[in-house]
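Q: Provided below for reference: sequence and predicted model.
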Amino acid sequence: MTRYPTEFPDFGLTAEQRRHAVRGHYYEWPGMDGERGEIWCYSNRFSYRAGEMVTLHVSSTAPS
């Protein structure tokens, strides 16, 4: 059985920001982080069984 942590890393969030990050609906879009650049990666499903193939979709805000 997998044991999950009871504590989460401290990313410097306030209690309000942490509550919103955990319980709120937060939609992201490329370019939210300004000029720093971003890498986006997602799969077409939320979970997989052991041994199943995962297809990753990756993009970035870097100029091509």
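A: Yes, it's here. Numbering: from 1, shown residues only.

Q: all contacts plus neighbour counts: C-alpha atoms, from now on.
A: Noted.

Q: wait, Trp40 touches Ser59, no?
A: Yes - the criterion here is Cα atoms under 8 Å, and Trp40 meets it with Ser59 at 5.1 Å.

Q: putting a second one here so we can go through both:
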Amino acid sequence: FDTEDEAMAAAEAHIRALAAGLAERAGTDQARIEIARDIRVATIEGERSFVEAIVVATATGRPRIAS
């Protein structure tokens, strides 16, 4: 990725899709997905430098009701 923002957007979209798929397999079709990120940067010679990011998705939802 050319920018940190592009990389973070792609990471969040990917992890959101994974969490939604796992939530659906677990039995919910209306999962609420929350994203948390921990971004590590370093300042070298006065310039911010991206080091790493940890992106975590948490999906919650009620089970589907059988009809």
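A: Yep, that arrived. What you are looking at is a predicted structure, and each value in this text was computed from that prediction instead of being measured.

Q: how alike are these chains, TM-score-wise?
A: The pair, once superposed, lands on a TM-score of 0.29 when counted by TM-score structural alignment, normalised by the length of structure 1; 27 aligned residues with a Cα RMSD of 2.9 Å.

Q: off-centre distance for stretch 32-43 of structure 2?
A: Using Cα atoms, centre = their mean, to the nearest Å, the distance from the centre of stretch 32-43 of structure 2 to the centre of the chain it belongs to is 8 Å.

Q: mind giving me the packing neighbours of the helix or strand that contains Val22 of structure 1?
A: Following DSSP states H and E, the helix or strand that holds Val22 of structure 1 is helix 15-23. Helix 15-23 of structure 1 sits against no helix or strand, with contacts defined as 3 or more Cα pairs under 8 Å, 6 or more residues apart in numbering; DSSP states H and E.

Q: quick one: name whatever helix or strand follows that helix.
A: Criterion used, DSSP H and E; the element after helix 15-23 of structure 1 is strand 39-43.

Q: can you give me the helices for structure 2?
A: Along structure 2, counting by DSSP state H, helices occupy 4-26.

Q: find the centremost residue of it, please.
A: Glu12 (3.7 Å; Cα atoms, centre = their mean).

Q: that one touches Val55, doesn't it?
A: Yes - Glu12 of structure 2 lies in contact with Val55 (Cα under 8 Å); the separation is 6.9 Å.
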